[in-house]
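[1] got a sequence here, can you model it:
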Amino acid sequence: MSGDGRAPSWAAGEPRVAHRDVQAIRGPLLVVGGVDGVGWDESAQVATEEGVRHGLVLELDGDQATVQVFEGTDGLVPGAIEVRFAGSPLRVPVGAGWLGRVCNGRGAPLDGGPPVTGDRLEPVAGWPMNPVDRDPPHEPVLTGVSAIDALTTLVRGQKLPIFSVAGLPHLALATQIAAQATSAGTRFRVVFAAMGLTHADIAYVRDRLEERTSSGELVLILNAADDPAIERILTPRLALTVAEHLAFDDGADVLVVLSDMTNYAEAVREVSAARREIPARRGYPGYLYSDLASLYERCGRVRDRDGSVTIVPVLTMPAGDITHPVPDLTGYITEGQIVLSPEIAARGVYPPVDTLGSLSRLMRHGAGARRTRDDHLDVAAQVLAALARARQSAALAELVGAAALGETDRSYLAYREELERELLDQGDAESRSLEETLDRAWTALATLPRQELTMLSPEMIRAHLELPDEGVDDA
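    This is a model prediction of the structure:
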């Protein structure tokens, strides 16, 4: 039984010999002596007078085992604790029973329902995916957000992070993506894992995603800021284990949104300090890269099997520093990034995506002919090229004044305003189809002189801007 009197929603196997030799308590960790036959990542139960807490073996040194306690060690006293090791890794029930449920970072229900049950138990750490069996990501996941769908298209099986700064609406964007995203497949599911959020933010997430949760298409796993930090390390692993079963056993396309990965990394650093490990950059452990990779690399597609796992991690960059270890290492592992900009947010644009600083490296695998629309890739390239020129014109205007600019430079300034108003700015509950998004891009491009549209064919220009034939050079 768990501390609240109910059976936990995840299983630890049958506990074996009880150990009472608790030699030290350091933060969320217990050091248990006299152990034998215990392995790494083995789950454990910590029996106290108030109930049972749950843990995981982090380290072994001779006959000592270091156990991280998910519910924290507050109130625990050596000599009054009994630790039992299960003889197997931490496992969680998987299956369609997760759909429509709201649980905490350990899988215990928060929606007043019964514990989640499943067809079988799977290790929370997951199974390594054989690279030989991977299929390249292809086909788009449409988010309903124009700035993403048009210019940094998300592809099924991709990992595409959102880099943000404290104070920007990254949580609103993450929930909007979770609420609106679709793919061409007939079965699409979403797993949203929140880590270290305030209760106000958690209430916002639950309210914003209530419709999709109640429809049985979404799983909510919520870890609050005042929950034990050690639980934060379990939260994304639990979410990905649930997603992998829905994808590779049930054949669904699953989008996993993880917010905020910076809070997760802080929890990893806290546990590392409690273990008295030698710190690396900015106090984070030297294995942070491999730790993040163990999460991000669980996405993808498997050859000869239906379904896919697509990951959108959200992380805040401390002080806006993109070279901070968390965004820096994330960038090495993932396939692009969506960057949110305070300067664009200050102009009242939502979502404040810095389109020139953003990139989806797999966009060409999921956009274009037979996937989205024939003109998609060309339009995206032209929009970005023109925006880069518009920034140069804006910088020149700051030096000499807008009145001193030539006609072409002024047209680029008008283009940037039209692009932000027509394409990039949209409501946080507004979902746009890809057709509408690309048509809005054409509307913005129409403000430029036709000779500036060098990345678009004359046929495309005639088809979408309705120009007379004599106005376009067919050479």
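
[2] alpha carbons only for contacts and neighbour counts from here, please
    Fine.

[3] hey, where'd the helices end up in this structure?
    Listed in chain order, the helices of the chain (DSSP state H) span 146-151, 170-180, 199-208, 210-214, 229-248, 261-274, 288-296, 325-333, 342-346, 363-366, 376-400, 407-419, 434-445, 458-465.

[4] residue contacts, the residue lying farthest from the centre of the chain?
    Farthest-out residue of the chain from its mean C-alpha position, per Cα atoms, centre = their mean: E470, at 49.2 Å. Taking Cα atoms under 8 Å, 6 or more residues apart in numbering, we find E470 in contact with no residue.

[5] one more, for comparison:
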Amino acid sequence: MKEYQTITEISGPLVFAEVDEPVGYDEIVEIETDRGETLRGQVLESSKGLVAIQVFEGTEGIDRNASVRFLGETMKMPVTEDLLGRVLDGSGNPIDGGPEIVPDERQDIVGEAINPFSREYPEEFIQTGVSGIDGMNTLVRGQKLPIFSGSGLPHNDLALQIARQATVPEEEGGDDDEDGSEFAVIFGAMGITQEEANEFMADFERTGALERSVVFMNLADDPAVERTVTPRLALTTAEYLAFEKGYHVLVILTDITNYCEALREIGAAREEVPGRRGYPGYMYTDLAQLYERAGRIEGEEGSVTQIPILTMPSDDITHPIPDLTGYITEGQIIVDRSLNSQGVEPPINVLPSLSRLMDDGIGEGLTRADHGDVSDQLYAAYATGEDLRDLVNIVGREALSERDNKYLDFADRFENEFVEQGFGTNRTIEETLDLAWDLLSMLPPEELNRIDEEFIDAYYVGEEGEEVEATAD
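    From the prediction side, this is the model:
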């Protein structure tokens, strides 16, 4: 263990020290102050004779007389199956009043990239109980599907709803999961307020979701540097449960915007040349290191699925954070401000939302086989209704045809009955599809030109409440 008293500069969350031996990148550091306080840090940059150290607890109390010890190892997360049901801070320390963690092993938080040759293609459905996701933008095991929101929108309520409701639906003639794997949730919160933290914990405890969850809490008044560690601790725990214990793990990370702001703050302290809007030029690579840790591995039972949540500054989807996230991930769920102002819960705008793996994850069988067609027909009908709303503002509803008025009614009911379900309602995929057919039955059968005739014959319901024979080509 090497120890120095050679601090040359303290800048924001960074400490610079002179060294006479090579020091490894990401190496863990202990800094002992004159007051006897020991702070932890991590080597952020190492060059000949000088290192930059990011201090997790902040640099308050550190002066040039402090001692710097290099421990010769990178940061590791103590992992065990007993972490389920525990609440940890952003550095991985228990804050729930429970016992200290007795780990089965300690794993490097940087993780290991999944060999593309060993990746198994995501094809299996995860039921969130939210119709706007399950019916229109299906989540698949091993997928990374972010939620794009805005300041003041209820993305936290949606995150909690998914955390407590997400499950692997029972297969016909099988157990809860076809390979016998269990389901777990890793919840990583970064830069949230104490009020939000209290709401999260109250909901987890009230619903019992905490029993199958591991919660990491980094608060707004915690050091920004800790925010860069929190998601890596969460993902390391997820990988252990998935690939060593066989769990199907859903990782929810909120708020990625706060994480990126921490990267910008550290970059400014290092006096780096900024990229777009002041964010570091390496932010794309850094985000990819997090998002690409989702997936399935051939021969392994478990999987890691990610739902990162970010608030778009000024609701700007072209902002660097959502823009780069969209390049890396497989779609996005858009939380809409206008739907929220109408009282729709959850306010998911399905038109700009997308799940690129949906077609592979909706499965087979009569109920599932029509899922993709039904989703396409709902999109087309809702989009038509949206276009007609603009026309109504010009010519009035009386000037529209009977067909156009049906589409307007459909758009209203789609928002108020399909998307709107409240944050406490858990719908099965069968209930979602039944509701979809109820809405589609508002339209004449000949308008359902995206659905096979056999499914219209089977599910279309006429005005009298009876199934009718399809007349679509």
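
[6] look up how far E452 of the first structure lies from the residue farthest from the centre of the first structure.
    As judged by Cα to Cα, to the nearest Å, E470 of the first structure and E452 of the first structure stand 17 Å apart.

[7] same thing with R281 of the first structure?
    As judged by Cα to Cα, R281 of the first structure and E452 of the first structure stand 46 Å apart.

[8] between these two, tell me which one has more neighbours.
    Neighbour tally, R281 of the first structure and E452, criterion other Cα atoms under 10 Å: the higher count belongs to E452, 13 against 10.

[9] counterpart of that one in the second structure?
    In the second structure, the residue paired with E452 of the first structure is E447, using TM-score structural alignment.

[10] now that match, nearest residue through space, not along the chain?
    Distance criterion Cα to Cα, 6 or more residues apart in numbering; nearest residue to E447 of the second structure, sequence neighbours excluded, is A472 at 7.3 Å.

[11] test my guess that that neighbour contacts R450.
    No: the pair formed by A472 of the second structure and R450 falls short of the contact definition of Cα atoms under 8 Å, at 9.6 Å.

[12] so who does the aligned residue in the second structure for P352 of the first structure touch?
    In the second structure, the residue paired with P352 of the first structure according to TM-score structural alignment is P347. By Cα under 8 Å, 6+ apart, P347 of the second structure lies in contact with V335, D336, R337, L339, N340, V419, E420.

[13] what do we get in the first structure for the third one?
    When the structures are aligned by TM-score structural alignment, the residue of the first structure matched to R337 of the second structure is P342.

[14] contact partners for the residue most central in space within the first structure?
    Centroid check for the first structure by Cα atoms, centre = their mean gives P313 as the closest residue, at 2.1 Å. Neighbour list for P313 of the first structure: K159, L160, P161, I162, V256, V257, L258, S259, D260, M261 [criterion: Cα under 8 Å, 6+ apart].

[15] out of these, flag the one nearest to G97 of the first structure.
    Of all the contacts of P313 of the first structure, G97 of the first structure sits closest to V256, with 17.0 Å by Cα to Cα.

[16] what number of residues lie near the closest one?
    Residues contacting V256 of the first structure under the criterion other Cα under 10 Å number 26.

[17] what's near enough to touch the alignment partner in the second structure of it?
    V256 of the first structure maps onto V251 in the second structure when the alignment is built from TM-score structural alignment. By Cα under 8 Å, 6+ apart, the contact set of V251 of the second structure is V185, I186, F187, G188, A234, L235, A238, V304, T305, Q306, I307, P308.

[18] tell me which of those residues is nearest to E454 of the second structure?
    The nearest member of these to E454 of the second structure, counting by Cα to Cα, is T305 at 34.4 Å.

[19] how about the closest one: what's its closest non-neighbour residue?
    G142 (4.4 Å).

[20] neighbouring contacts of stretch 260-274 of the second structure?
    Defining contact as Cα under 8 Å, 6+ apart, one finds that stretch 260-274 of the second structure is touched by 11-14, 224-225, 227-228, 278-281, 283, 321.

[21] do that again at 10 Å, thanks
    The list of residues contacting stretch 260-274 of the second structure from outside it, by Cα atoms under 10 Å, 6 or more residues apart in numbering, reads 10-16, 44-45, 52, 54, 190-191, 223-228, 256-259, 275, 277-283, 286-287, 310, 320-321.
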